[in-house]
Structures are given as C-alpha cells and as structure tokens.
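>>> show me how the following folds:
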Amino acid sequence: MQRIIIAFFTSLGVLLGGVLVGSLASAFTQQSPIKLMFKLAKDIKLWAIATAIGGTFSNLRVLEGGFMEGKISLVAKQLLVLISAFLGAQLAIWLITILTGGK
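Okay, the predicted model is just below:
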C-alpha cells in the first residue's frame, strides 16, 4: 500500500512541478504560459508515470517474471502501482486544467 501511495504522489509532483517550472520558459519564448502548460502536461505525462514506478525496465522484468513463473500476486501489485502512477498524472492534468480556466 505504501508503494502505491508513493507512486501516486510522485507522478503528481513530477507533472505539476515540471509544468509549473517549464511554463517559466514562456517569458523567454513569447508564448502563452497557459498553452505551454497544456503542451508540457501532455509531453511530460508518460515520463511522470515512468519516474513514479521507478523506471520502466526493472518493472517490465518483474512483470515478465511474474507471468513466466506464475506469480499472479506480484503482477497484480505491479499493475496497481502502475495504475496509481497513472491516476496521479491524470489528477495533475486535471488540476492544471482547472487552475488555468479549462481548455
């Protein structure tokens, strides 16, 4: 349960932090900060999820080993962590959308 919560908040923080700090570039590039925030949120989402689960290759090996060795509980735990990271990233995108006035 602890790893699921950590994955959720890590992906949430990576996405929110990346978008907020990345939108500062709009001051130098003469772009709209809100448009840049939406673009960055879409671009960073996958990286936030990968960061939250601790890298892609180690988790894919665990999933592969779980399937090959018949350890369904291990596969289920990894899938829950992945879903939790995805939900954290989705919440961050939702918060950005709400705070910037929607699309």
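
>>> alpha carbons only for contacts and neighbour counts from here, please
Noted.

>>> now the helix ranked longest in the chain: buried residues?
Scanning the chain for the helix with the most residues, using DSSP state H, yields helix 72-99. Using 16 or more other C-alpha atoms under 10 Å as the test for burial, helix 72-99 gives 75, 78, 80-93, 96-97.

>>> again, but for stretch 32-47
33, 34, 36, 37, 38, 40, 41, 44, 45, 46, 47.

>>> same thing with stretch 20-28?
Residues of stretch 20-28 classed as buried: 20, 23 (neighbour count, 16+ other C-alpha under 10 Å).

>>> who touches that stretch?
By C-alpha atoms under 8 Å, 6 or more residues apart in numbering, the residues outside stretch 20-28 that reach it are 32, 33, 34, 36, 37, 40.

>>> okay, the residues you listed in JSON lines with secondary structure and distance to residue 19 next?
Shown next, in JSON lines, are the contacts of stretch 20-28 (DSSP: H, G, I helix; E, B strand; the rest coil; distance: C-alpha to C-alpha, whole Å):
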{"residue": "32", "secondary structure": "coil", "distance to residue 19": "13"}
{"residue": "33", "secondary structure": "helix", "distance to residue 19": "10"}
{"residue": "34", "secondary structure": "helix", "distance to residue 19": "10"}
{"residue": "36", "secondary structure": "helix", "distance to residue 19": "8"}
{"residue": "37", "secondary structure": "helix", "distance to residue 19": "6"}
{"residue": "40", "secondary structure": "helix", "distance to residue 19": "6"}
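
>>> also this sequence, please, to line up against the first:
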Amino acid sequence: MDTFFSKAILDFCIAFGVVFGGSMLAGIGSVFVFAPPAAMMIDTASRLKIWALVAAVGGTIDPMRVIESNMIEGHFSPVAQQIGFMICAFLGAHMGTELIRWLCKGAV
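Below is the predicted model of the structure:
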C-alpha cells in the first residue's frame, strides 16, 4: 500500500509540474513574440492538461493494457490501482490548470 501512495503522489506532482511549468514557460516565450502572456498561459494550460495526464501515468498505452488484462482475468486490485493513478494524475493536471487560471485571472 505504501508504494501505491508514493506512486500516486508522484503522478500528481508530475502532472501538476507539466501543466504549471509548461504554462509558465509559454508565458515567458510569449513575451519574446509580443503576445499577451496571461492569455497564452491559460490557453497552454488547457491544451497541456491531457498530455500531463499521459506523461504522469507512463506515456504509453500500458496502463490501459494492465486494466484490460486484469479485468478479463478477474483481478480487480491492479485495475483499481491504475484507475487511482489516473485519478491522481488528473487531479494534478487540473490543479495546475486552475492555479494558472487563478494567477492570470486579473490579467485577461
């Protein structure tokens, strides 16, 4: 159970970091091309959300394969773990997006 929580926390932080870091760097880059940074950051955060989820859970189709193979065999514990990892990654990506929206709310 300890490894579940450590991986879930890592998935959350990875997804959060992808969205937050990518959006911050997009804001910096938008200054160089004379685009509005806040609008660019919000747009980038929204577009990075799904990719942050994919990056956090492994970047491949393997988590879906684990769910499928274990579901067919009737082993529901690994299925629940993978779904839990995906939920934690989604929460991290969503929290990163909401933080960017909160930081940029007065500028847009």
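
>>> now the contacts of stretch 20-28 of the first structure as TSV including distance to residue 101 of the first structure?
Formatted as TSV, those follow (distance: C-alpha to C-alpha, whole Å):
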residue	distance to residue 101 of the first structure
32	14
33	12
34	9
36	14
37	12
40	16
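
>>> circling back: quick one: average offset of the longest helix of the first structure versus the second structure, please.
Relative to the matching residues in the second structure, helix 72-99 of the first structure has an average distance of 0.6 Å after the fit, by mean C-alpha distance after the TM-score superposition for the first structure.

>>> what helices or strands is that helix leaning on?
Helices and strands touching helix 72-99 of the first structure, by 3 or more C-alpha pairs under 8 Å, 6 or more residues apart in numbering; DSSP states H and E, are helix 2-22, helix 33-52, helix 56-69.

>>> need the contact list for residue 3 of the first structure.
Counting by C-alpha under 8 Å, 6+ apart, residue 3 of the first structure makes contact with residue 81.

>>> how much space between the alignment partner in the second structure of it and residue 84 of the second structure?
Counting by TM-score structural alignment, residue 3 of the first structure lines up with residue 7 in the second structure. Separation of residue 7 of the second structure from residue 84 of the second structure (C-alpha to C-alpha, to the nearest Å) stands at 10 Å.

>>> what's the counterpart of residue 75 of the first structure in the second structure?
Counting by TM-score structural alignment, residue 75 of the first structure lines up with residue 79 in the second structure.

>>> is it true that its match touches residue 72?
No - Residue 79 of the second structure is not in contact with residue 72 according to C-alpha atoms under 8 Å; the separation is 10.3 Å.

>>> give me every residue that touches the equivalent of residue 95 of the first structure over in the second structure.
Aligned by TM-score structural alignment, residue 95 of the first structure pairs with residue 99 of the second structure. Residues in contact with residue 99 of the second structure, defined by C-alpha under 8 Å, 6+ apart, are residue 20.

>>> one more time with 7 Å, if that's ok
Listed by C-alpha atoms under 7 Å, 6 or more residues apart in numbering, residue 99 of the second structure has no contact partners.

>>> before we move on, back to that, what's the closest of the contacts of stretch 20-28 of the first structure to residue 7 of the first structure?
Here the nearest of the contacts of stretch 20-28 of the first structure to residue 7 of the first structure, counting by C-alpha to C-alpha, is residue 40; it sits at 20.2 Å.
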